[in-house]
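Enquirer: please find the sequence and the predicted model below.
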Amino acid sequence: MRKNLGVLLVGMLVNMGIGLIMPITTLYLHNQLQQKLVIAGNVLLAFSLAMVLGNLLGGWLFDNWRIKQTHYLGGAIVGLNLLLLFLFPLWPWYALFATGYGWGLGILNSAVNGYIALCQKHTPNLFTQEYWLANLGMGLATFLSGVLYAVNIRWVFGVAFLLFLLALIIIKVVFQEIKPAVDQANSKFSWRQFALLPLKFWFICCLLVIIWLGYEQWNSNVSVYMLQKGISVQKYSFLFTISTCEIVLFQPLLGIFFRPTFKNEKWRILLGSGFFAVSYLSLLHATVYPQFVLGITLLSLGDILTLTTTPATLNRFATDQNRATIQALGSTAGSLGRAVGPLFGGALIELSGFDLTFLILFAVHLLMVLLGSFILRTKSDR
């Protein structure tokens, strides 16, 4: 980890920037700016869609332009919008600047992931280490967000700006312009190459959409479900503290039980998806707090196994000409799931209720596990 500490710190700082702002967005829009919850949901949707576009643009620029300049571009857009949010935290400017923030964040995030993908060739567990630090940073930032918000909303944006500024300084000092291998230097990258990517790659992307679509129910609609059962908002928030602690404590054990091979990564992805499935099944007829603790624990195990593994697995399908774009497609799949998750879940709950919604999520995840056991099969499995 020491050799790549600068790279890992940048990933952590970027995630801390996300963790500072996103948890208080709905609260601030509804309570201080007097906007309806549906308006707050649309702002978050615009943020997620802008991040999708930023991911794709950042991946393309990283692979076809210059590495450090792509980071600077994303960081500059993020910094500008954070300064504008600091100066004008008012409606409707908040929606506009939050969307711009998402766009810059997508560019910066895909560039960071692309750089990690290049370094990961020499450090097989680098993505796992980055995900561990990112979760640690996210947990710290989520706690800090509430503290700063209680003082003044401008403190949230100011501290986030300083975090991204520090990330850019580390990028300036530590990151390098990595040239492609000699035998690939003259090969021109084209988007048509993605039509030639194997079904395994596209299946993992589809699985990420499904996983994040379900994951967002925990971030949105599960809170309503718990309140209906008479469980407080504070206890709902504490679930994510439990989840962060579980991920930070148990994720380092992955390297002990799973060597970094495609076969092991496949089983980690499928086993984790199974835990995601069972987490929704555990919510059926849940009435007491320990049942929700069990559910978030199962979700954390799915997170540890699957979401730490997919970036490294996707990187196996990349060349030095398209590593950032490959990672951007994976990030885009996750962003799409996050974007439509709250709206999809809300509509499904309105039509069929919570229990049937959780049952449907369980069935869809289980179906993806069964499909994945065939699609991700390797020669050594036969």
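Expert: Noted; the coordinates are in hand. Residues are numbered from 1 along each chain as shown.

Enquirer: hey, let's count contacts and neighbours off CA atoms from now on
Expert: Noted.

Enquirer: my guess is Ile304 meets Gln251, correct?
Expert: Yes - in this structure, Ile304 is within contact of Gln251 by CA atoms under 8 Å, at 5.7 Å.

Enquirer: more neighbours, these two?
Expert: Neighbours were counted for Ile304 and for Gln251 using other CA atoms under 10 Å; Ile304 has more, 25 against 19.

Enquirer: any idea how far the more buried one lies from Phe240?
Expert: Using CA to CA, to the nearest Å, we find Ile304 at a distance of 14 Å from Phe240.

Enquirer: Phe88 now?
Expert: Phe88 is 30 Å from Phe240, by CA to CA.

Enquirer: give me every residue that touches Leu281.
Expert: Leu281 makes contact with Phe358, Leu359, Phe362 under the criterion CA atoms under 8 Å, 6 or more residues apart in numbering.

Enquirer: alongside the first one, take a look at this:
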Amino acid sequence: MPRALWLLVIGMAVNVTGASFLWPLNSIYIHDHLGKSMSIAGLVLMLNSGASVAGNLFGGLLFDRIGGYRSILLGIGTTVLALLGLSVWNGWPAYVIFLIIVGFGSGIVFPSMYAMAGSVWKEGGRRAFNAIYVASNLGVAIGSALGGIVAAISFQWIFIANALMYVIFLLIAVFGYKGINTLAVNKSNRIIDKKKVDSRTHLYALLILCFGYALLWVGYCQWQATIAPYTQEIGISLKQYTYLWTINGALIVLGQPLMNKLVVHLAKTIKSQIIIGTIVFAIAFYVASEAEQFSAFAVAMMIMTIGEMLVWPAVPTVADKLAPLGREGFFQGIVNSAATGGRMIGPILGGMLVDFYGMERLFIVMIVLFLLSLFTTFIYDRKLVEKQELSAHVS
């Protein structure tokens, strides 16, 4: 990998490590320390996710206008200031205000990170996004593990540790990303006005694909939102449940290099990679629906992780290929917004399904959503293919 991509990978790992100190513990802090109901906690997390969606879209537009370097600095700076405020004022309602600002600031960062990754290693294709994806999951694993240890000492240290990690990320960005910005902007400015009609067709294709991508995230987040309490109800301990995420993280970090080699033989195109991954998601949820013991849930998690490893890096890769030069950031912003939107809707939809219809119906609905996602993947590039065939026929 190019040196510039390594800097982005390290930065992403530090970024997500910092975020992962806090996000798994938000509900606990709001409920246990601030004395609010779980409904209020859910509403606060929805506001945080909504702000992140806005940040993703804004960050994508910023990348295209002012470049990745300044966009990332703005996003990190906003997040650092909010986290420093949270370290001092973490009561109610200051906690909610700062958490919303954190969601917006961190949301600005992600589209630029992905867009820059695609710019610095064009010939790497999906491998550039695989690297960012693995770094992100490594950050989740480290941050979540350390967050539990730090929270056992004091929740106040969680806020300080989170802010400290973002300060480190800010230093990495200030001293490491300036040259990357010049490279990305120069590439973008060369053909920025090329074929605006194509840009609209490509945007429609990405929106169709990202609708299905959001549906996958709705299902994926059920493992935290509804499957987690369900495992407790059927006698699986909390410690065993946390092992499921240990399996998830270990498979991603250790198995992605092997997956990269298998994908070359199993999925000749990015589209077929997403299709296979979506089918694997559906299989994982079917296994989970029949599971009654920890071992069965572990198998379901391993299957789901394989699907995740296929789909999550592939969609940003498609966005990078579809984006006209000069609009890479905006297209990556759409991808990140779709993922965040799925995470925002998923817990509410899942909770309502379980409350009114039970877990069995939840699994059925999620599998149906995966099948709908499969359909959107099949059709998202139909207009593009028709356009290419027409151009070939005319020429």
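Expert: Cool, got the structure. Keep in mind it's a predicted model, so treat the numbers as computed, not measured.

Enquirer: just give the TM-score of the two.
Expert: The TM-score (TM-score structural alignment, normalised by the length of the first structure) is 0.92; 379 aligned residues with a CA RMSD of 2.4 Å.

Enquirer: who's more crowded, Phe88 and Phe240 of the first structure?
Expert: Neighbours were counted for Phe88 of the first structure and for Phe240 using other CA under 10 Å; Phe240 has more, 19 against 14.

Enquirer: aligned partner of the more buried one in the second structure?
Expert: Per TM-score structural alignment, the equivalent position to Phe240 of the first structure in the second structure is Trp245.

Enquirer: now for the closest residue to Trp89 of the second structure other than its chain neighbours, how many residues are close by?
Expert: Nearest residue to Trp89 of the second structure in three dimensions, chain neighbours excluded: Tyr95, at 7.1 Å (CA to CA, 6 or more residues apart in numbering). When counting by other CA under 10 Å, one arrives at 20 neighbours for Tyr95 of the second structure.

Enquirer: wait, Tyr95 of the second structure sits on Val88?
Expert: No - here Tyr95 of the second structure lies out of contact with Val88, judged by CA under 8 Å, at a distance of 10.0 Å.

Enquirer: burial count for the aligned residue in the first structure for Ser295 of the second structure?
Expert: Under the alignment by TM-score structural alignment, Ser295 of the second structure pairs with Pro290 in the first structure. Neighbours of Pro290 of the first structure under the rule other CA under 10 Å: 10.

Enquirer: how far away is Pro290 of the first structure from Gly6 of the first structure?
Expert: Counting by CA to CA, the gap from Pro290 of the first structure to Gly6 of the first structure is 39 Å.

Enquirer: how about Arg323 of the first structure?
Expert: 20 Å.

Enquirer: same question, Ile326 of the first structure
Expert: Per CA to CA, Ile326 of the first structure is found 22 Å from Gly6 of the first structure.

Enquirer: those two: who's more crowded?
Expert: Taking neighbours as other CA under 10 Å, Ile326 of the first structure and Gly6 compare with Ile326 leading, 28 against 17.

Enquirer: that one touches Leu314, doesn't it?
Expert: Yes - using CA under 8 Å, Ile326 of the first structure is in contact with Leu314, at 6.9 Å.

Enquirer: what kind of secondary structure is Ile349 of the first structure in?
Expert: Secondary structure state of Ile349 of the first structure, per DSSP: H, G, I helix; E, B strand; the rest coil, is helix.

Enquirer: mind checking what it lines up with in the second structure?
Expert: Aligned by TM-score structural alignment, Ile349 of the first structure pairs with Val354 of the second structure.
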